[in-house]
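Asks: Whatever this is, show me its structure:
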Amino acid sequence: MASLTSSMRALLLLSFCLFALVLPSAAEKKLETNSLNSCQANSGFTASLFNLRYIPSQNSIDVNISAVSTIEARVKFDVAISAYGYQFYSLIIDPCELELAGFCPMVSGNLDDPFSMKIDPATAKLVPGIAYTFPDIDAKVRVYINATSGPMAGQSVACLEANVSNGQTVDLIGVKWASAIVAGLALASSALLSGLGHSNAASHVAATALALTSYFQSQAIVGLVGIPLPPVVQSWTQDFQWSLGIVNVGFLQNIFTWYQRSTGGTAARIIDTLASVSVQVQKRSEPLASSGVSLFKRAEAIMPRSLPSHASGFVKRGNVKTDYGTYIVYGIQRVAFRAGIETTNIFLTGIVSFYVVMVFAAILVGLFKGTCELAAKARWIKGDTFLEFRNGWITVLKGILFRITLIGYAPVTILSLWEFTQRDSAAEVLLAVFFLLYVNIGLFWASYKLIRIAHRSVALHRNPAYILFSDPQTLNKWGFLYIQFRASAYYFIVPVLGYTVLKAFFIAFAQNAGNVQAIALLLIEAGALIAAAVLRPWMDKKINSFNIAICAVNFINAIFLLIFTKVFDQPAIVTGVVGVVLWILNAATTLILLLVLIISTAIVFFTDNPDGRYKFMADDRTSFMKSQSQLAPNGELDALGVTARGDKIGYGSGLDDNESLRPPSFRQTPHSRPQSMNRVVPSSLKTASTTSTVQNDRARPSVDQFSAAPSSGEIPRTASSSGHSTHSIPRAQNASPWQRGAGYEQ
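Replies: Here you go, the predicted structure:
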């Protein structure tokens, strides 16, 4: 335990160090933009490439532009600068006064020459200092080019808009690593606690870690919506895309591109052409006048998709390309672009990441099994350490793989459905069908098995917890579905899966209908919050509060998404402020939940009796579990529990999948006799009763004294709580709360 404690201290120290990376580092002050968007129909000036950078220390602007002009006239620039939808500065610029070549007068033709220009120090002082430091500042510059001569004199001949960035962002590698490592350590800690026999503590840690991981995925899904999002929301949600498997690994991206091309697909090349083509990341939902609003179809007859109003042109492998050469990305493609992944590779990225985790988990479990056996033979550890894991490690491995499948259910479902709309290649569509069927059939079949087992337990023992927690094979293999819930709410995994499927359908198929997405997500999250608050299905008050808080924040996020659609026609500044509020709310919630998880897990490992820190469940699950260390401080009741169940130390349960559905009386193992009971004495019995039980067992330890198997539909009354009486016990004497919970009273 000492080595375990020291290792946990090191891991926790690493986690807290990673939190320090969340703070943005000091960098050179700058303002820059990477695209110049047209904001007017029939604009006489369009740019396929526009990179502008202003560095205050050098007091100069560097511009790299590739544009086409059809304007032949003297012009003036009407410039408006705004932040978070509030216009705070405007000015009129005469290019002739600044002696800008090609703009005085403007002439038709191509403009491809980079240039630099000095800025008046007095003008530079107009920029507030916060503009260089506030992360993901939502600022833009809109320029109207007004003709002052010729037939278009007095009219606007072009409109250009540039989104401004200062290089500071909340999309930080530190946030990604900190959140991923803490969640991973918590899941690994729960597995370690379970192997050490502290099942009560392990189930609490696992339930908290799974809830936090689902919250990370919910934040990542916010970034996948086709709704225009403020920059800070885009960056914050990008921090959690790892939870959906969207991770950029260079050599894997090359493999995905090769695979797509080799199976008849055409890979996108947005990332490769950034040096020559600008990419507009859809941010605002304000309509931009355009004469090119229309529907487009992909070459492979993809379903029609409605595009932003300034995106007239054609669709290339799912990427919107304007008629003046720039690309527009939004929704799922926006997430891929910000992650540095080609938009046609995002499906394979998520799927492969999911299965890489499964393979590594299987390898680690196998290595741990081998290490334990080697250590036991060399007597480095006690012979009974991790004994149940060593005997039933295959069943444990199946349970771990099922748990990973549950964690990856949302990303696999979303990306598979999304692939049906993209059709990147015939082979990828086939993979989408396979993986979609695999995760759904696997999890819903497992849920069906769970419900059958619970119904059998209720029919035989009037308590679903009896078989669900007394059978080690059922607990190890299917426990991931129900252990986080109270026993009477074992069915709640089905609503959870349905909730995930509904969200996946709207995220994948409504990318072009932001209002539909927002309203659907609002209703789904409202239903989830009501169900969580009313049913409170999780195992105890703390876990219920933890999950209800997550559901409440998800519901608030859905309200914010509805605001971002501008369905309320609110001022632009309201949209900008709401984006900042969403970031602050979710950042605070994430930090609090992470700290709760870290502190609670650390306390568990630094406690002599981890199970004693948590109250036993009201559903008596600990009374049914096999060989629980919490039944007595020194474990003197473990032998009694083994004898009462008819087990022998060193052997597995010998149960197959179907045997969990049989009455316990008819189960046989190669090394045990038929038994009518499969329980141990609960810790709730008084000390005197416990002492008497142990003494009597020493005198009469034979399990032959138990009654024969009960007949169909009949519950025997042949044993007291000590498990050694052979005559019927009147109902009035059957005072054990464990027996009442298991259904032994008539």
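Asks: going forward, measure contacts between C-alpha atoms and count neighbours the same way
Replies: Fine.
Asks: residue contacts, residue 352?
Replies: Neighbour list for residue 352: residue 245 [criterion: C-alpha atoms under 8 Å, 6 or more residues apart in numbering].
Asks: After the helix or strand harbouring residue 182, which helix or strand is next?
Replies: For residue 182, the host element (DSSP states H and E) is helix 173-195. Once the chain leaves helix 173-195, the next helix or strand it forms, by DSSP H and E, is helix 199-224.
Asks: Who are the packing partners of that next one?
Replies: helix 173-195, helix 231-238, helix 332-338, helix 393-407, helix 541-564, helix 572-605 (3 or more C-alpha pairs under 8 Å, 6 or more residues apart in numbering; DSSP states H and E).
Asks: Could you also give me the structure for this next sequence, so I can compare it with the first?
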Amino acid sequence: MRSSAGVRTLLPLALLSILPVGVLGGNILSTSGFSSCMNNATVQVKNLNVSYDKTSRILTFDVAGTSDIVQNVTANLIVSAYGKQIYTKEVNPCDTGMAEMCPVPAASFASQGSQTIPEEYASQIPAIAFSIPDLDGMVKMELKGANGEDVACVQSTVGNGHTLNIPAVSYAALGIAAVALLFSGLAGLAAGGHPGASTPSPTFGEVIGWFQGLAMNGMLSVQYPQVYQSFTSNFAFSTGLVPWGQLQSSIDGFRAKTGGNLSDDSYQYLSNNATLVYNDGTTNSSSRMMRRAFDTAFLWARDGTSVTVNGTSANIGNGAGSSTNTTSSSGNSKMNHYVSGIQAYSEQLTIPQANTFMTVLLVWAIICGVIIVFILLIKVILEAWSMFGKIPKSMESWRERYWWRLAKALTNLVLLLYGTWTLYCIYQFTNGDSWAAKTLAGVTLGLFTAVLAFFTWRIWIKAHSYKELDGDAGKLYEDKETWLKYSLFYENYKKGYWWLFVPAILYMFAKGCVIAGANGHGLVQTAGQLIVEALMLGLLLWTRPFQRKSGVWINIFIQVVRVISVVCILIFVEELGISQTTKTVTGLVLIVVQCVLTAGLAILLAVNALINCIRENPHRRARKAQEKMKLERDLDDLTPLDARNSLLMEPMAQRNSESTAYQGAVVTPPPFGDRKGRYDPVPPRDHSPAVGSEYSFSRPSRFAREDDADYLVSGAASMGRRDERSISRSPDRQPTLPHLGFGRAM
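Replies: Next up is the predicted model:
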């Protein structure tokens, strides 16, 4: 049993030790906010603030409250870490010398002070408790009356200031996405609009899709380990959630004017008055050795402690006491704000849950504005270039089609965000409080769906017409006009699987509907996600639709990790009753696996960049091969009457019979030549037949009429009587057109 407990203790710590955690706070353990864990309590706690500084070994505490009746109470201190109760201590104020609290008066009271913890107790607090990210500890104090009845209950979370929700991770992910976008753009420029040219994997869409999957994994209504909840929040930017205080304040003002309630759902409330508490319930035995520190807090309570009752303060410690008028406790008075699901994910970024859709909408509008300005700027530059010089042919096409490229870029943005847009719109319908925000959600979701449906219909019509003409839809990849307009939907798929973009759109839509529609029901969300992800994995394994092998295996591997991630999230479902130790270990394993895949995508991007710099551009090589094949095909199709026949082309080089060198054509004067070498002269014959013989025929003068009937008849008759064996031919003579007596050939 001890061995098993040791394994459960060391395994989470070993996994946490390999994570790149930055130091975000000092060597301090402190409570963060408080909340009541009992209804109708006769003792109300108004403030609870406890902190311990490892460097100075000083524990500082501040407690304040009110009591309705005079009563003797006993405090029961319960310390838990990662969902497991690790320490219990019962304290009687009468036994610690706090006479002012024995009994508790029917008045307001407060106790505050600071104590130095002896080294023998401070050394028992493990160092990892001050450095482990997102330490989930809980301190609960139950007050019981003389008869054992509960009179009050208050609890507060304990943390160390270290977290995996750090800007460095978000910046690294954003950098990977930016590099993927740059490489995808360069690949498109290198292709030069060449039909059928695909983008090397991982593409920008694949990288953003992976980051969106990580973010959506953190939105389910399950009991996540806090460390995993913080990790997934680093990828919120991929879904459009960007923490921006000024933007949130503007959205709050918009909601207030359109029916919104800002009392406990606003940026000001989250940033000033609330402490988020998640339903994680994880376990870790590292806090077990902290119980001595809490013991020490009460053992030394008589030293340096001040108790205030109705404004009258008494110092307790070393037997000295005095009465002075002081103010009540003024420590941290933030209330714990319990959240889960999409609300927990957004509000940990200080984005109120009712502001999520409007945040995404405004971020999308800003990105659209940047795209429009960028494309119009390029248009202006190209127009100025064309006025003072000649722009490249590839850029000429870009200049003429800039409106279509602008529409294509915005459509691509809609396609990238469609899944998360569906999620936020449905969440706005069910949890939003502003009628204007709900209207905008409905209009934009309908508009985006209509845009994707229009392109789907156009591509389907094109494919159907191509199938009727050619038997397949290959022209979607071969026709340049069609390729430039619609290729963003199917450019990376094989010709036989061009239609796979339709299941991909449905896949994104289904994910958003399941997460937002079943918000608050973790088991339903997780089961629905598992079905959707498994169906998509099965489709990819069955079709393997991507043109490049790298695209096939990268996308299959990403989908496998998505399915495994959802299976692991099943462990976090509260209804299944999995132990908290298992949940903690599972969360850490998920972080490691997902970090490895993210790093792998970054490495593949670097490898693709290196390969593209070294080897010849495949699109240029394909164009050269296609041009060569076309030329060979044209030459093979020549016929004697074809206009491309060599008889009407420039004469080929002549070969000298006495050497191997090739010479140009012989230039002869009329009537046998035109001084340009187009026709070779007939060499003089050594034995010409006598005039009037049957082998002779008269050649008309250059002034003979071309419509002379007698000449035509006699010329034709004499041609028919020629003996081919009696005519001497030059070995270097090229074929010439027959002379029919129409004068000099032109």
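Asks: Just the TM-score for the two chains, thanks.
Replies: For this chain pair, the superposition-based TM-score is 0.70 by TM-score structural alignment, normalised by the length of structure 1; 572 aligned residues with a C-alpha RMSD of 3.3 Å.
Asks: one step back: closest to residue 20 of structure 1 out of the helices and strands packed on helix 199-224 of structure 1?
Replies: Nearest of these to residue 20 of structure 1, taken as C-alpha to C-alpha: helix 173-195 at 7.5 Å.
Asks: How far does the closest one sit from its chain's centre?
Replies: 13 Å (C-alpha atoms, centre = their mean, to the nearest Å).
Asks: equivalent range in structure 2 for that helix?
Replies: The aligned range for helix 173-195 of structure 1 in structure 2 is 167-189, by TM-score structural alignment.
Asks: buried residues in that stretch?
Replies: The neighbour-count check on stretch 167-189 of structure 2 (16 or more other C-alpha atoms under 10 Å) flags 169-170, 173-174, 176-177, 179-181, 183-184, 187-188 as buried.
Asks: Can you tell me which of those is nearest residue 510 of structure 2?
Replies: Using C-alpha to C-alpha, residue 177 is the member of the buried residues of stretch 167-189 of structure 2 that sits closest to residue 510 of structure 2, with 24.2 Å.
Asks: isn't the closest one right up against residue 206?
Replies: No. Using C-alpha atoms under 8 Å, residue 177 of structure 2 is not in contact with residue 206; the gap is 9.4 Å.
Asks: which residues of the stretch 51-200 of structure 1 fall in strands?
Replies: 60-69, 75-83, 86-93, 109-111, 115-118, 139-147, 156-164 (DSSP state E, counting those that start in this stretch).
Asks: ok, average deviation of the first one from structure 2?
Replies: In this case it means strand 60-69 of structure 1. On superposition with structure 2, the mean distance recorded for strand 60-69 of structure 1 (mean C-alpha distance after the TM-score superposition for structure 1) is 4.3 Å.
Asks: likewise the shortest one?
Replies: By mean C-alpha distance after the TM-score superposition for structure 1, the fitted strand 109-111 of structure 1 averages 4.8 Å away from its aligned residues in structure 2.
Asks: nearest spatial neighbour of residue 240 of structure 2, skipping sequence neighbours?
Replies: Spatial nearest neighbour of residue 240 of structure 2, chain neighbours left out: residue 360 (4.8 Å); criterion: C-alpha to C-alpha, 6 or more residues apart in numbering.
Asks: What lines up with that neighbour in structure 1?
Replies: By TM-score structural alignment, residue 360 of structure 2 lines up with residue 350.
Asks: quick one: contacts for its match?
Replies: Residue 350 of structure 1 is in contact with 244, 245, 246, 247, 411, 412, 415, counting by C-alpha under 8 Å, 6+ apart.
Asks: mind putting the residues you listed in a markdown table, distance to residue 449 of structure 1 and neighbour count included?
Replies: Below are the contacts of residue 350 of structure 1 laid out as a markdown table (distance: C-alpha to C-alpha, whole Å; neighbours: other C-alpha atoms under 10 Å):
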| residue | distance to residue 449 of structure 1 | neighbour count |
| --- | --- | --- |
| 244 | 27 | 25 |
| 245 | 28 | 24 |
| 246 | 32 | 26 |
| 247 | 34 | 19 |
| 411 | 24 | 24 |
| 412 | 22 | 27 |
| 415 | 27 | 24 |
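Asks: Include secondary structure when you put those into JSON lines, please.
Replies: JSON lines is the format used below for these (DSSP: H, G, I helix; E, B strand; the rest coil):
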{"residue": "244", "secondary structure": "helix"}
{"residue": "245", "secondary structure": "coil"}
{"residue": "246", "secondary structure": "coil"}
{"residue": "247", "secondary structure": "coil"}
{"residue": "411", "secondary structure": "helix"}
{"residue": "412", "secondary structure": "helix"}
{"residue": "415", "secondary structure": "helix"}
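Asks: All set, thanks.
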